[in-house]
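Colleague: My questions concern the predicted model and sequence given below.
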Amino acid sequence: MGVFNKLELLDTTESYIIDSALGCIDVKENEITRNDLRDNLTKKYISQSALVNINTKISIYNFIVELLYTLQQAEAEKILFLEQETTLHEAIDLYIHCHMNEAADKFLPLAESGNTKAMYLLGDIYRNYSSVEFHSIGESWQKKGAYLQDPLCMISTIPNEDDVLIMEDIIEKLKDLSYQNDMFAQYELGYCYEYGRCVEKDAELAKKWYLTAAKLGHFKSMNKLGLLYAADRDYIEANKWYKLAGENGYNEGWYNLGKSYHYGIGVEIDSDIAIYYYQKSFNLHGNCSGEIANQIGLVYHEIKKENEPANHWFKRAGELGYSYGWSNLASSYENGRGVSIDIEKAKEYYIKAYDIGDNSAGKFANSIGVIFANEKNYTSAYKWFHLAAKDGFGWGFYNLGCLFYHGLGVEKNNDIAIYYYEKTSYIDSLKMLGKIYYEKISVN
């Protein structure tokens, strides 16, 4: 059993020994394969550590009898390492059917015992299907796997893709695993071809590897195929793959299918079907629940013209940390959609949206500034327009220009107004620049 265990270790936690040795050997010159090196190391282990004379000749019959007896004894004593493989397969089956909590419970002891496949998948669960505080834990598991030279963990965590030799080595290992029907390597290889990670971008090769993985049940590959077909405007095929991903338990599959019915992508617009698929996605409690809740709100608001349920879903989206949920709810209070106009509540919800601090913070800051400007509170308006401009939002610059042009809350200064207007290419900014320069000419 020690021999079997040594073979297992040389393929997992001790694989770095083989990698290091291969790195010191001219493989092409000596025609040594990875398996040759592993077998030679195992033979050394048999003769030196297990004290077995490998030159002793025995019949096949006696060998099989001895092997079966040893396996039986190992199973009885619960030292059979194949038990770990069984648990790994069970965990993977849970994972590919999107039962993430149950899968994580099985992956954790495997990862702790040094199984790098478990490290990769546990890391993926923590990074993509858990709350934010687990993201760093997931990354740390994959980094441990990368330290042990696992190519799946390495491609997920490698910080510097400029190291061409390392990246080429990882890609070759991913290809080797892919040809051995490893769906996770196939997905990662498809991802590399889709985005040009150490290989030339190739959408067709990306599709090929995603398709291969999808046929083995890999839900993310199914969804990726949908997105690639949508990019090619083959929306019927895209929706087929979204549906398959959803049926496999992947919330993003149902979400993308909901968007197709929401916006009429490859199908007729149907608000009820859109909501049906959005809610199927939402009920799976995936990593984009807030965005999905907001989309449900938009269907009620934009298509069904039912603002009360829209506001309910906008609020749920905000509570789940999606900034546009708060922003849309703020807009409802600002404009009296499904609620009485309440400017203070509008400010409160815009500020909640701004405080989330995502890429749209400048837009929300500008909305707050507009409310203050409408109230003629130009000092506060200036503060929020300045924050909007600081985040690069064009209307923040435009509105600052207007404050300086009209002297609202600040001293009138056309030069500063020009500075802010020139920060955008909006027609309104160009009109104001033309007006200022015309006034200068008229004065002269």
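Modeller: Alright, I've got the coordinates. Residues are numbered from 1 along each chain as shown.
Colleague: Only C-alpha atoms from now on, for both contacts and neighbour counts.
Modeller: OK.
Colleague: Okay, strands next: where are they in this structure?
Modeller: Using DSSP state E, the chain contains no strands.
Colleague: tell me the helices in the stretch 51-200 of the chain, going along the chain?
Modeller: Taking DSSP state H, counting those that start in this stretch, the helices of the stretch 51-200 of the chain run over residues 60-76, 82-96, 100-112, 116-128, 135-147, 151-157, 164-179, 183-195.
Colleague: packing partners for the third one?
Modeller: For helix 100-112, the elements it packs on are helix 82-96, helix 116-128, judged by 3 or more Cα pairs under 8 Å, 6 or more residues apart in numbering; DSSP states H and E.
Colleague: which outside residues touch the last one?
Modeller: Meaning helix 116-128. 12-13, 88, 100, 104, 107-108, 110-111, 134-142, 144-145, 148, 150, 152-153, 287 (Cα atoms under 8 Å, 6 or more residues apart in numbering).
Colleague: Please repeat the previous calculation with a cut-off of 7 Å.
Modeller: Under the contact criterion Cα atoms under 7 Å, 6 or more residues apart in numbering, helix 116-128 has outside partners 12, 100, 104, 107-108, 110-111, 134-135, 137-139, 141-142, 145, 150, 152-153, 287.
Colleague: got another, please set it beside the one above:
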Amino acid sequence: MHTAVTPLTEALRPLAVTANRQKSGAETSQMTAEGEEVVKQAIHYHEQGELEKATVYFRKAAELQNPLGMFLFGMSLRHGWGCKANPNLAFQFLQKAAESAVFDLNHLNPGTSSAAKSELSIAIYELGISFRHGWGVPKNKETAAYYFEIAANLGDADAQADLAFCYEHGNGVKKDKAKSAKYYRLAHAQGVHIFGNSWVFKSKYDNVE
């Protein structure tokens, strides 16, 4: 039995936002700068293959309410990068990453919102992956497709390709070849190539809303 799809406004209840609002602007700025520096250190260790040390720093960044730190710590917990895999806790941190990115997206200047938008789309896409595979939450195709669509409309290429597949095969959504073609085309425009899908470029799928 599938659980109901939770609306984004409820699913991304801003726990991290509450923490940020309780701090002064100066404190938040300091946390932001410190968090960014810690993430850089963590990524350096990760690229050097020092996964345990990287995960320690990802966690520090997450504790500093850094969205990318939350996301990467969540991914570390999901896949067991330098730590014992913990799908349930991984999902919580991926959700917090999305919550924090939502806040940043709503409060950044227009010129700097693209980075937050990218972080948000990736975090939401990974929430969809969690529901698709049942990592930390009950497996639910409908909820997975729901998050894929949000991330796809925010511009994430992988989400666009996965959502296109969902519409093509009716996985979690009603089968719709026109919508499938639309999202395959969007993914293709960003460099995602799926072999055997030349049909998506047929003229009858042009100008799909």
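Modeller: Happy to help now that I have it. What you see is a predicted model, and the numbers here were worked out from it, not measured in a lab.
Colleague: Take the helices and strands packed on helix 100-112 of the first structure and lay them out in TSV including distance to L433 of the first structure and mean neighbour count.
Modeller: Listed next are those as TSV, based on distance: least, Cα to Cα, whole Å; neighbours: other Cα atoms under 10 Å:
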stretch	distance to L433 of the first structure	mean neighbour count
helix 82-96	58	17
helix 116-128	47	25
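Colleague: Between those, which one is closest to W241 of the first structure.
Modeller: Of all these, helix 82-96 sits nearest to W241 of the first structure, with 15.3 Å by Cα to Cα.
Colleague: Now do that closest one against helix 60-76, angle only.
Modeller: If you take axes from the mean of the first three to the mean of the last three Cα atoms, to 10 degrees, helix 82-96 of the first structure sits at 70 degrees to helix 60-76.
Colleague: so how far is stretch 78-92 of the second structure from its chain's centroid?
Modeller: Taking Cα atoms, centre = their mean, to the nearest Å, one finds stretch 78-92 of the second structure lying 15 Å from the centre of the chain it belongs to.
Colleague: The first structure: matching residues for that one?
Modeller: Under TM-score structural alignment, stretch 78-92 of the second structure corresponds to residues 262-276 of the first structure.
Colleague: what's the span of the matching stretch, first residue to last?
Modeller: By Cα to Cα, to the nearest Å, the extent of stretch 262-276 of the first structure from end to end equals 11 Å.
Colleague: Could you list the buried residues of it?
Modeller: Neighbour counts using 16 or more other Cα atoms under 10 Å place 262-263, 265-266, 269-276 of stretch 262-276 of the first structure among the buried residues.
Colleague: Can you lay out those as JSON lines showing distance to N377 of the first structure?
Modeller: Converted to JSON lines, those look like this (distance: Cα to Cα, whole Å):
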{"residue": "H262", "distance to N377 of the first structure": "40"}
{"residue": "Y263", "distance to N377 of the first structure": "40"}
{"residue": "I265", "distance to N377 of the first structure": "44"}
{"residue": "G266", "distance to N377 of the first structure": "48"}
{"residue": "I269", "distance to N377 of the first structure": "43"}
{"residue": "D270", "distance to N377 of the first structure": "44"}
{"residue": "S271", "distance to N377 of the first structure": "41"}
{"residue": "D272", "distance to N377 of the first structure": "43"}
{"residue": "I273", "distance to N377 of the first structure": "45"}
{"residue": "A274", "distance to N377 of the first structure": "42"}
{"residue": "I275", "distance to N377 of the first structure": "41"}
{"residue": "Y276", "distance to N377 of the first structure": "44"}
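Colleague: How many residues are close by the equivalent of Y183 of the second structure over in the first structure?
Modeller: In the first structure, the residue matched to Y183 of the second structure (TM-score structural alignment) is Y349. Other residues within reach of Y349 of the first structure, judged by other Cα atoms under 10 Å, total 26.
Colleague: thought Y349 of the first structure was touching W326?
Modeller: Yes - counting by Cα atoms under 7 Å, Y349 of the first structure touches W326, with 5.2 Å between them.
Colleague: Next up, the contacts around the spatially most central residue of the second structure.
Modeller: For the second structure, A123 is the residue whose C-alpha lies nearest the centre (Cα atoms, centre = their mean; 1.7 Å). Contacts for A123 of the second structure (Cα under 7 Å, 6+ apart) come out as 71, 94, 97-98.
Colleague: of all those, which comes closest to A26 of the second structure?
Modeller: Using Cα to Cα, A97 comes nearest to A26 of the second structure of these, at 21.6 Å.
Colleague: isn't the closest one right up against L64?
Modeller: No - contact between A97 of the second structure and L64 fails when scored by Cα under 7 Å: they sit 11.7 Å apart.
Colleague: just to revisit the earlier point, save the helices of the stretch 51-200 of the first structure as a markdown table, and put in distance to K224 of the first structure too.
Modeller: Shown next, in a markdown table, are these (distance: least, Cα to Cα, whole Å):
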| stretch | distance to K224 of the first structure |
| --- | --- |
| helix 60-76 | 42 |
| helix 82-96 | 15 |
| helix 100-112 | 19 |
| helix 116-128 | 15 |
| helix 135-147 | 22 |
| helix 151-157 | 17 |
| helix 164-179 | 17 |
| helix 183-195 | 9 |
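Colleague: Aligned to D124 of the first structure, what sits in the second structure?
Modeller: D124 of the first structure maps onto nothing in the second structure, by TM-score structural alignment.
Colleague: ignore the last one, F397 of the first structure
Modeller: Aligned partner of F397 of the first structure by TM-score structural alignment: none.
Colleague: quick one on the thing from earlier: can you tell me which residue in the first structure aligns to the residue nearest to the centre of the second structure?
Modeller: For A123 of the second structure, the residue aligned by TM-score structural alignment is I292.
Colleague: For A245 of the first structure, see how far away its match is.
Modeller: 16 Å.
Colleague: what do you get for Y354 of the first structure?
Modeller: Y354 of the first structure is 34 Å from A245 of the first structure, by Cα to Cα.
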